[in-house]
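**Student:** need a 3D model of the sequence below.
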Amino acid sequence: MLPPQGDAVDAINPSVELTESERIDRLRLIRSDNVGPRTFYSLVDHFGTARAALERLPDLARRGGAQRSGRICSADEAKAELAASRKFGIAWRAPGEDGYPARLATLDDAPPLLAVRGDTKTLMRPMIAIVGSRNASGAGLKFAGQLARELGEAGFVVISGLARGVDQAAHRTSVESGTIAVLAGGHDCIYPPEHGDLLAAILDQSGAAISEMPLGHEPRARDFPRRNRLISGASLGVVVVEAAHRSGSLITARMAAEQGREVFAVPGSPLDPRAAGTNDLIKQGATLVTEAADIINAVAPIMERPVMHPAGEPDSEPFEHDPQGHDRDQITGLLGPAPISIDDLVRMSGASPAIVRTVLLELELAGRLERHGGGLVSLL
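**Tutor:** Got it, this is the predicted structure:
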């Protein structure tokens, strides 16, 4: 079992503290067109600072074939967003700063800045994710609440997505012990809307809410998988209570496996379609869960290891300053709508990894490239 509540902390080194100008530059870069988290880190690793990367965006996009430069977030826009966030009680934290979950910071697509509201101490404690069906059975809701309560008593924070069904049951039962809601939209765009009172209770009882989206951002369908990666990434493991085939909870489980997190599944009746996904997870090797002890025993060895390698460490492979035209044409010619691995591009093109990485960065900033999980890319 873990030490008493509040004593267990996910620690990560080194600790950092951004200056206000660095925070503005980071926000400008991640809010600029065609810059996602992975691209953000590649740019900062290569050019040294977010400000230096901002200066190079137009040239890189032009080299990638952009007909016109994408929008670059201005300093005034970034300052206005930070000011509005403060009025809402939101702090924007970077990986390594206090209040940024340590395990989330290890992802290669960790948010460069995370909008945090609530108790930052709770965000630094070890977390277990509980997710599942929005139309869960009564038994599923009861068991999700039971797991959340027992995990809270053992010193864990329960993290989930504030959705109806299993998420809601997990949050409500762990309000007093500490729970974290991960939002798909901005902090002022709660989904579903009727869970505003639940979020208020979470924040009133030493819980927290996190999002990577700006205020005013209404969640769209594509935002929920992005949110799910934060749920799994911040946790030691993900427990799926009930999930039908093609459930969003199975996306969270898949992301957890890709991120090296533990995957747990609660078995259900073969006659209930809401258990089909969880039963399949068990067949695929997920740890079967019938009580909280199954989870606690599985993550205990992980708890003994320090959290290492935060996002944003310098890349081992540099970029090429200016790839030759024939290299660019050859690499672009190998790309298509079907995802291909970057390793395959290096092998097939005969170009160095540095050249391939640079060409892909140019194409992405030009809005012509899509990145997928597992180091796969495709041409838009």
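
**Student:** going forward, measure contacts and count neighbours with C-alpha atoms only.
**Tutor:** Noted.

**Student:** nearest the geometric middle of this structure, what residue?
**Tutor:** Taking CA atoms, centre = their mean, the centroid of the chain lies closest to L230, which sits 2.9 Å from it.

**Student:** distance check, that one against D109.
**Tutor:** According to CA to CA, to the nearest Å, L230 and D109 sit 10 Å apart.

**Student:** what's the answer for P214, then?
**Tutor:** Distance of P214 to D109, given as CA to CA: 17 Å.

**Student:** thinking again about what came up before, next up, the contacts around the residue nearest to the centre of the chain.
**Tutor:** Shown in contact with L230 (CA atoms under 8 Å, 6 or more residues apart in numbering): 104, 110, 182.

**Student:** and of these, the nearest to P353?
**Tutor:** A110 (22.9 Å; CA to CA).

**Student:** now for the closest one, how many residues are close by?
**Tutor:** For A110, the count of nearby residues is 25 (other CA atoms under 10 Å).

**Student:** looking at this, it is in a strand?
**Tutor:** No - secondary structure of A110 (DSSP: H, G, I helix; E, B strand; the rest coil): coil, not part of a strand.

**Student:** isn't it up against G36?
**Tutor:** No - assessed by CA atoms under 8 Å, A110 is found out of contact with G36, at 9.8 Å.

**Student:** contact partners for V116?
**Tutor:** Applying CA under 8 Å, 6+ apart to V116 gives the contacts 90-93, 99-100, 208-211.

**Student:** repeat the analysis, applying 7 Å as the threshold.
**Tutor:** Listed by CA atoms under 7 Å, 6 or more residues apart in numbering, the contact set of V116 reads 90-92, 209-211.

**Student:** with A286 instead?
**Tutor:** Counting by CA under 7 Å, 6+ apart, A286 touches 263-265.

**Student:** what strand or helix carries A144?
**Tutor:** A144 is located in helix 138-153, with elements delineated by DSSP states H and E.

**Student:** next SSE downstream of that helix?
**Tutor:** Sequence-wise, the next helix or strand downstream of helix 138-153 (DSSP H and E) is strand 157-160.

**Student:** name the helices or strands packed onto the very next helix or strand once past that next one?
**Tutor:** Proceeding N to C from strand 157-160, the next assigned helix or strand is helix 166-173, under DSSP H and E. In terms of contacts (3 or more CA pairs under 7 Å, 6 or more residues apart in numbering; DSSP states H and E), helix 166-173 is packed against strand 127-131, helix 138-153.

**Student:** before we compare anything, build this one as well:
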Amino acid sequence: MTLSAGERLARLRLARTDRVGPVAFRQLLQRFGSAEAAVDAWPRLTARAGAASPLCETDRVQAELEAGEAIGGRLLIVGDPDYPAALAAVDPPPPVLWGLGNATLLTARPCIAVVGARVASAGGLRIARGLAAQLGAAGWTVVSGLARGVDGAAHEGALETGTVAVLGGGVDDVYPPEHADLHRRLAQQGCVVSERPPGARAQAQDFPRRNRIISGLSRGVIVVEAELRSGSLITARLAAEQGREVFAVPGSPLDPRSRGTNDLIRNGAALCEGLEDVQRAFSTLRTLFEPQADSPDFQEPDDALIEQLAALLSPTPTPRDELARAVGAPAGAVAAALLELSLEGRATLLAGGLVSS
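**Tutor:** Next up, the predicted model:
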């Protein structure tokens, strides 16, 4: 069912409100049934929290919508029928995405990611470009991060068949500068996506979230060259946590750029020397992505419960169910109290039902 214009606007307002991350966003929808109802309830919800973030103003999101329209962007909101099903099944999904270019590439064909070293060898670039071209010809949409090295080569290889670049900044944030022409061609022939507003410049904290979207869109992640401390290995780890297949191209033990990929294989990743290895792993493309079921029966918490839970939190992530047992309160009341603590900035809601201070 298509979201109404009012619900889309309300969801964007919630997504752009400080302290409303993907987990809090999902719980607000679960607690109130819709974003419009959550917006209406915001004054009451935050009445106890003197330090709670104000709700993002309508003027600010209207300006974002106008900026996106001006560059030809398309806003995809979780709950829309055209929001990618694979990403919607991630725990939790990004509330909103901007797309620039052919957004049907996100849903029309299965996606697979090709990522790797920024300072790649000539051989690594050749493998990434050739493998991406083979995957595209075989019916895959190739996803990568538009970074130097392997990412750029993967986009080049799949440009004719369909490729998606996920950015840390807004969809109009061209980085690195030498990829300006590739970015332009992707916006014309492929698709550029980001959860940041148009005009936003990438910050360091944006790249792990970008990597999570790369793996979340994809049914598998192929790593071509990566050192042991590499962002590509973060993407591979996220893919494994999301239940995606992880592939790694083996390399010489004498090359530091192969140590990460060789270690992935050592720890269970599928060896990938070409398209045949990918096809063997995916004997069928009828993968079903089911949204995560995490919908507690929210109950109104009291001040005493909120303070009890605040005292139990620490920087170490703790399961929400464990906190409920510790205070002897119903799970729904604990979930509501933790949501309010997160809006105050006194708790951080994490994927998998975990909470930290």
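
**Student:** before we move on, the earlier item: return a ChimeraX selection command for the buried portion of the contacts of V116 of structure 1.
**Tutor:** For the buried members of the contacts of V116 of structure 1, the matching ChimeraX selection, counting by 16 or more other CA atoms under 10 Å, is:
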select :90,91,92,209,210,211
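
**Student:** picking that back up, mind reading off the mean deviation between the helix holding A144 of structure 1 and structure 2?
**Tutor:** Taken over the aligned residues, the distance from helix 138-153 of structure 1 to structure 2 averages 0.9 Å (mean CA distance after the TM-score superposition for structure 1).

**Student:** now do that helix and helix 166-173, the angle between them.
**Tutor:** The directions of helix 138-153 of structure 1 and helix 166-173 differ by 40 degrees, with axes from the mean of the first three to the mean of the last three CA atoms, to 10 degrees as the criterion.

**Student:** which bit of structure 2 covers helix 138-153 of structure 1?
**Tutor:** Taken onto structure 2 by TM-score structural alignment, helix 138-153 of structure 1 occupies residues 122-137 there.

**Student:** in the matching stretch, which residues are buried?
**Tutor:** In terms of neighbour count (16+ other CA under 10 Å), stretch 122-137 of structure 2 has its buried residues at 124-136.

**Student:** report the two of these separated the most.
**Tutor:** Top of the distance list for the buried residues of stretch 122-137 of structure 2 (CA to CA): G124 and G136, 18.1 Å.

**Student:** to which residue of structure 2 is A256 of structure 1 aligned?
**Tutor:** The pairwise alignment with structure 2 assigns A256 of structure 1 to A239, based on TM-score structural alignment.

**Student:** assumed P225 of structure 1 was part of a strand.
**Tutor:** No - using three-state DSSP, the assignment for P225 of structure 1 is helix, not a strand.

**Student:** so what's the residue count around it?
**Tutor:** By the criterion of other CA under 10 Å, P225 of structure 1 has 16 neighbours.

**Student:** stretch 222-232 of structure 1 aligns to what range in structure 2?
**Tutor:** Using TM-score structural alignment, stretch 222-232 of structure 1 pairs with 205-215 in structure 2.

**Student:** run the chain-centre distance for that stretch.
**Tutor:** Averaging C-alpha positions (CA atoms, centre = their mean, to the nearest Å) puts stretch 205-215 of structure 2 6 Å from its chain's average.

**Student:** what residues of it count as buried?
**Tutor:** Buried residues in stretch 205-215 of structure 2, counting neighbours by 16+ other CA under 10 Å, are found at 206-215.

**Student:** before we move on, what about stretch 227-247 of structure 1?
**Tutor:** Neighbour-count burial for stretch 227-247 of structure 1 [16+ other CA under 10 Å]: 227-244, 247.

**Student:** with stretch 76-87 of structure 1 instead?
**Tutor:** 78-79, 82, 85.

**Student:** mind checking how far it is from the chain centre?
**Tutor:** Here the centre of stretch 76-87 of structure 1 is set off from its chain's centre by 22 Å, with CA atoms, centre = their mean.

**Student:** in structure 2, what residues pair with it?
**Tutor:** Using TM-score structural alignment, stretch 76-87 of structure 1 lines up with residues 59-70 of structure 2.

**Student:** contact partners of the matching stretch?
**Tutor:** 12-13, 74, 197-198.

**Student:** let me know the closest of these to G152 of structure 2.
**Tutor:** Taking CA to CA as the measure, G152 of structure 2 lies nearest P198 of the contacts of stretch 59-70 of structure 2, at 21.5 Å.

**Student:** now for the nearest residue to that closest one once chain neighbours are set aside, how many residues are close by?
**Tutor:** Closest residue to P198 of structure 2 apart from its sequence neighbours, by CA to CA, 6 or more residues apart in numbering: G170 at 4.5 Å. The number of residues packed near G170 of structure 2 is 24, by other CA under 10 Å.

**Student:** in structure 1, what residue corresponds to G170 of structure 2?
**Tutor:** Checking TM-score structural alignment: G170 of structure 2 goes with G186.

**Student:** same check, this time on E307 of structure 2
**Tutor:** Residue correspondence, TM-score structural alignment: E307 of structure 2 in this structure matches D329 in structure 1.

**Student:** mean per-residue distance, the one helix or strand its match maps to versus structure 2.
**Tutor:** Element membership for D329 of structure 1, per DSSP H and E: helix 325-334. On superposition with structure 2, the mean distance recorded for helix 325-334 of structure 1 (mean CA distance after the TM-score superposition for structure 1) is 2.3 Å.

**Student:** and the next helix or strand past that helix?
**Tutor:** Using DSSP H and E, the helix or strand that follows helix 325-334 of structure 1 in sequence is strand 340-341.

**Student:** state the number of residues packed around E300 of structure 2.
**Tutor:** Using other CA under 10 Å, E300 of structure 2 is surrounded by 11 other residues.

**Student:** secondary structure element for it?
**Tutor:** Short version, using DSSP H and E: E300 of structure 2 is in no helix or strand.

**Student:** who touches it in this structure?
**Tutor:** E300 of structure 2 neighbours (CA under 7 Å, 6+ apart): 333, 336.

**Student:** do A52 of structure 1 as well
**Tutor:** Counting by CA under 7 Å, 6+ apart, A52 of structure 1 touches no other residue.

**Student:** the one 3 residues further on now?
**Tutor:** Residues in contact with E55 of structure 1 (CA under 7 Å, 6+ apart): none are found.

**Student:** so what does it match up with in structure 2?
**Tutor:** Aligned by TM-score structural alignment, E55 of structure 1 pairs with D40 of structure 2.

**Student:** from P95 of structure 2, how far out is that match?
**Tutor:** Remark: distance between D40 of structure 2 and P95 of structure 2 (CA to CA) = 19 Å.

**Student:** alright, calling it a day.
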